[in-house]
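Novice: starting from these lines, generate the structure:
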Amino acid sequence: MPRLKYASVARVVVILGLFCLWLQIMLSASSGGMYREGEELMNANDTSEQVLALVPPELHKYLTVHPKNSTANSTEKISYKNITDIKRAIQRCNDAQLIHNEDIFGPVQNDTIIIAIQVHTRLTYLRHLIVSLAQAKEIDRTLLIFSHDYYDEEINALVRSIDFTKVMQIFYPYSIQTHPNEFPGMDPNDCPRDTKFDQAVKLKCNNALYPDLHGHYREAKYTQTKHHWWWKANRIFNQLQSTAGHTGMVVFLEEDHYVAEDFIHMLGLLKSTADKSCPQCEILSLGTYLKTYQYHVNSDKVEITPWHSSMHNMGFAFNRSVWSNIMELQEQFCAYDDYNWDYSLLHLSQNRPGREKFKVILCKGPRVFHIGECGFHHKKSNCNASTVISKVQKLLVNAKPYMFPTRVSATVTAGGAKHNKKLVKGNGGWGDIRDQELCANMTRIGRQARRNIYYA
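Specialist: The predicted structure follows:
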């Protein structure tokens, strides 16, 4: 009997040990590390047949995953060049300002539609965004600017393989990847997030005097997104030679967005409607966060309402004159204690001296969709990209008869309570004086001459 009890206890210990090991692996997979959060959960090597069936065969090349010469499992990080080499590659690319396919589609004009895509590491989502862009009508009239905060050869190769319009890559030069052990990354002597102020002062950690409004210290993986967005916008409007005289629309997308085939057509209708009926509408929005979609009712309807960050930050667009208005309040953007770039813009919108809040004109039938089920703010248990993408594909197939309306009808709304609620304070995460200074310094970099650099 004692032996049976001992055996039972041993089995329980073994089972618990295996469970703990499994839990540790799953937690590691769900967090995905600093750079590839959620990527392995999406099974990047398996785009479902259901998804492929709705992608034209000639575009399958953008979904093809090339096997690496490694037997390592998917949770292990890829071996990259050393940081010095990556920094040099980033500087070469940023200095060159090379526009791929310019010889085929012609130079950038002042009214060329620029589509700015913020890219981190979620390659699976990016592949499907590119497929959706490739199917959009009039895409050959645009310039795609991919803005990266992580240097990845596989991502770079994918972007360079785009052959349906002009393409440029820019690289955020102050990333965690290139500064892993120093600011703007995490310096070993930085204060841990939850350290109490008095304890931080005793520890003499770097940012002890600068917790955020909630008493927490900075986390680089969160501050980077706001830095990257601000750097990207400054780069496009203030620094690139090809955009020096640009007066057209800049559409802001992210790697986990998906566009409808008529999104450029709708952008034109939004702009012409705003010009005629709403000159005070400074922002156009192609995406909204809806739970149900009724294209038979809303495909040709647009709404004019106060702009709100969490509702109108997907596929939104503005031009240089709006950027100039934002730049007038750049100090507020950089000093506002919120690690979200969109809430920081909302703060500006609600505090413009002598001016009303930003107004937006938006599609009631969205033309941009969010397909990202995994990431910093979307950690769902089912992170299979194909499931979500398949839903969007089917939605667009069913909506096809209602796409490309010849005109739109606009309604004006005052917005709901959430639209008009005054921001009392930010979400925090941006109390560190170093983040505020880095942000402010990004606007002081002048326009750089385009260099002709040729690669072997």
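
Novice: use CA for all of it now, contacts and neighbours both
Specialist: Noted.

Novice: max-length helix in the chain?
Specialist: Looking across the chain with DSSP state H, the single longest helix is helix 2-31.

Novice: next secondary structure element downstream of that helix?
Specialist: The helix or strand immediately downstream of helix 2-31 is helix 49-52, counting by DSSP states H and E.

Novice: so for stretch 148-162, what gets flagged as buried?
Specialist: 148, 149, 150, 151, 152, 155, 158, 159, 162 (16 or more other Cα atoms under 10 Å).

Novice: secondary structure and distance to residue 173 added to these, as a markdown table?
Specialist: Converted to a markdown table, the buried residues of stretch 148-162 look like this (DSSP: H, G, I helix; E, B strand; the rest coil; distance: Cα to Cα, whole Å):
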| residue | secondary structure | distance to residue 173 |
| --- | --- | --- |
| 148 | strand | 9 |
| 149 | coil | 7 |
| 150 | coil | 9 |
| 151 | coil | 10 |
| 152 | coil | 14 |
| 155 | helix | 17 |
| 158 | helix | 20 |
| 159 | helix | 18 |
| 162 | coil | 23 |
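
Novice: ok, those residues vs residue 84, which is closest?
Specialist: Comparing the buried residues of stretch 148-162 against residue 84 with Cα to Cα places residue 151 closest, at 12.0 Å.

Novice: please generate a structure for the following sequence too, so the two can be compared:
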Amino acid sequence: MILYWQYISTKLKNFRIYIKSKLQDTNAIRLAVFEGVILVLCICFVLIIIYHAPKMHTWKTNIENNRIMDKIKRYNSMQIIYNTDIYGPVDSDTVIIVIHVRDKLNYLQYLVDSLSRSRNIERSLLIFSHDYYNENINKFVHKTNFARYIQIFYPYSIQTHPNRFPGHEVKECIKLTTPNENHKSLCHRKTLLIQEKHRYWWTINTVFEGLQVSKNISNLVLFLEEDQIVIRDFLYVLLRMNFKRKTLCPNCNILSLGTYNSSFKPPDTSTISISPFSASKHNMGMAFNKTTWHQIRNCAREFCTYNDYGWDHSLQYLSLNCAQLNVMMIKGPRIYQLEKCNNTNINHSKSCNFDTITKIQKDIKRKRRNLFPIRLQVVNEVVANNVIKQSGFWNDDRDIKMCMALTSGAIVLKKSN
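Specialist: I've put the predicted structure just below:
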């Protein structure tokens, strides 16, 4: 009996060893299968990522654009005026200075520095109108301590609408196969150029109609660009011109402080010329009040339907065909244009130089005794050339409709409570 039990025990032990070995083999097989499945899944995942990489980039871009758009909406709705605790509220004597800001921080730094050195700048309100959202630029603007300021952001920029109207719609262009004029217009929209006209029209509508601080007052509004600098008596001259306008040129409804001819003589610092609006002469340092704005706004159809991406050429067409714009311009400019850079983005360009700054500073130093003139006089009346050569790129119906929508108030700023 004992021998039999030993025999059974030995057989059971051998069977357990056999079963254990089989189970080990089974686990090995299962492990190998599991590892194979994981490997296949990883390969599939990599292939999916490679296939959807462009879409994932688009998703990431859309998320970032949505984040920027939310910040833009918040800025535009809050309409916060900074430094009122130092310089008081905006009143009827405040000169409003609108500064168009793109993405050229170096340029903007020179402009702001020149503004800070100007006499009576603390009596002004600076409106920084951006068509590009950039945190570094915002931080720089928030360092402004010499005047009141507010920031607004163009909400339909190419930055936030890179693949849809009013940006460039690549998908829609690819779908088009019929070579007709409408399709050609869609596929060849010069979005960077077109944005300039949209941005200008949005800004001017917003300043006079949308902002609570400026829509109910008839203050003088001066328009500057980020790539310009001002002379320290520019506000003094602007107010003198506005005061003398009624006697020197009652029909003048636009004042101009800039000219592309910087080689003026000292006597020109106190002389003015009078002429109808010309895009090539008067598109720098323009200033006008709400009365003039209403004249321009009533001719919005002429501005919005004219086939030219340039806001200045469109304004000249408006002047010739709807509401005549006459300009009083100081011959000795108080606003200078900086040289352009070879690279599109100055923040990443090593080819940019600011030799113009040195030249301007030397020129101003030579003529500093002629600044702050007591008297202004008209030396001649210039008849502008009424012939305009269209630049085109403004024949898409959607651009025209958007322009008219901005005018009619369909797209406005709403101040948050």
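
Novice: returning to that earlier point: so which of the buried residues of stretch 148-162 of structure 1 comes closest to residue 90 of structure 1?
Specialist: residue 151 (7.7 Å).

Novice: that closest one pairs with which position in structure 2?
Specialist: Taking TM-score structural alignment, residue 151 of structure 1 has residue 133 as its aligned residue in structure 2.

Novice: what residues sit buried inside stretch 364-382 of structure 2?
Specialist: Neighbour-count burial for stretch 364-382 of structure 2 flags 364, 367, 370, 371, 372, 376, 378 (criterion: 16+ other Cα under 10 Å).

Novice: these in helices, which ones?
Specialist: Using DSSP H, the subset of the buried residues of stretch 364-382 of structure 2 located in helices is residue 364.

Novice: picking up where we left off before, need the buried residues of stretch 148-162 of structure 1 in CSV with distance to residue 270 of structure 1, can you?
Specialist: Putting the buried residues of stretch 148-162 of structure 1 into CSV (distance: Cα to Cα, whole Å) gives the following:
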residue, distance to residue 270 of structure 1
148, 29
149, 31
150, 34
151, 35
152, 36
155, 32
158, 31
159, 29
162, 27
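
Novice: name the residue closest to the centre of structure 1, please.
Specialist: In structure 1, the residue lying closest to the centroid (Cα atoms, centre = their mean) is residue 254, at 3.3 Å.

Novice: residue in structure 2 paired with that residue?
Specialist: Looks like residue 254 of structure 1 aligns to residue 225 there (TM-score structural alignment).

Novice: residue 275 of structure 1 too?
Specialist: Here residue 275 of structure 1 is matched to residue 246 in structure 2, going by TM-score structural alignment.

Novice: now do its match against residue 382 of structure 2, distance only.
Specialist: 19 Å (Cα to Cα, to the nearest Å).

Novice: pretty sure the match of residue 151 of structure 1 is touching residue 68, no?
Specialist: Yes: look at residue 133 of structure 2 against residue 68 with Cα atoms under 8 Å: they come within range, at 7.1 Å.

Novice: of all the buried residues of stretch 148-162 of structure 1, which comes closest to residue 434 of structure 1?
Specialist: Closest approach between those and residue 434 of structure 1, by Cα to Cα: residue 149, at 18.6 Å.

Novice: show me what contacts that closest one?
Specialist: Neighbouring residues of residue 149 of structure 1 by Cα atoms under 8 Å, 6 or more residues apart in numbering: 119, 120, 171, 172, 173, 175, 177, 228.

Novice: contacts only, for the second one.
Specialist: Put plainly, it is residue 120 of structure 1. 35, 148, 149, 150, 255.

Novice: tell me which of those residues you also see in structure 2.
Specialist: Conservation of the contacts of residue 120 of structure 1 in structure 2, assessed by both residues aligned by TM-score structural alignment, their matches' Cα atoms under 8 Å: retained contacts are 148, 149, 150, 255.

Novice: what's around residue 252 of structure 2, how many residues?
Specialist: 22 (other Cα atoms under 10 Å).

Novice: same check on the one 5 residues further on?
Specialist: Taking other Cα under 10 Å as the neighbour definition, residue 257 of structure 2 ends up with a count of 27.

Novice: before we move on, what about residue 31 of structure 1?
Specialist: Residue 31 of structure 1 has 19 neighbours, counted by other Cα under 10 Å.

Novice: also residue 103 of structure 1?
Specialist: Residue 103 of structure 1 has 9 nearby residues by other Cα under 10 Å.

Novice: ok, now residue 189 of structure 1?
Specialist: Residues near residue 189 of structure 1, counting by other Cα under 10 Å: 14.

Novice: quick check: it vs residue 258 of structure 1, distance?
Specialist: For residue 189 of structure 1, the distance to residue 258 of structure 1 - Cα to Cα - is 40 Å.

Novice: which of the kept ones among the contacts of residue 120 of structure 1 sits closest to residue 137 of structure 1?
Specialist: Using Cα to Cα, residue 255 comes nearest to residue 137 of structure 1 of these, at 19.8 Å.

Novice: what sits against that closest one?
Specialist: Residue 255 of structure 1 touches 117, 118, 119, 120, 122, 123, 125, 126, 129, counting by Cα under 8 Å, 6+ apart.

Novice: do residue 445 of structure 1 as well
Specialist: Residue 445 of structure 1 touches residue 239, counting by Cα under 8 Å, 6+ apart.

Novice: same list (the contacts of residue 149 of structure 1) but as JSON lines, adding distance to residue 384 of structure 1 and secondary structure.
Specialist: Below are the contacts of residue 149 of structure 1 laid out as JSON lines (distance: Cα to Cα, whole Å; DSSP: H, G, I helix; E, B strand; the rest coil):
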{"residue": "119", "distance to residue 384 of structure 1": "19", "secondary structure": "strand"}
{"residue": "120", "distance to residue 384 of structure 1": "18", "secondary structure": "coil"}
{"residue": "171", "distance to residue 384 of structure 1": "28", "secondary structure": "strand"}
{"residue": "172", "distance to residue 384 of structure 1": "28", "secondary structure": "coil"}
{"residue": "173", "distance to residue 384 of structure 1": "31", "secondary structure": "coil"}
{"residue": "175", "distance to residue 384 of structure 1": "27", "secondary structure": "coil"}
{"residue": "177", "distance to residue 384 of structure 1": "26", "secondary structure": "coil"}
{"residue": "228", "distance to residue 384 of structure 1": "27", "secondary structure": "helix"}
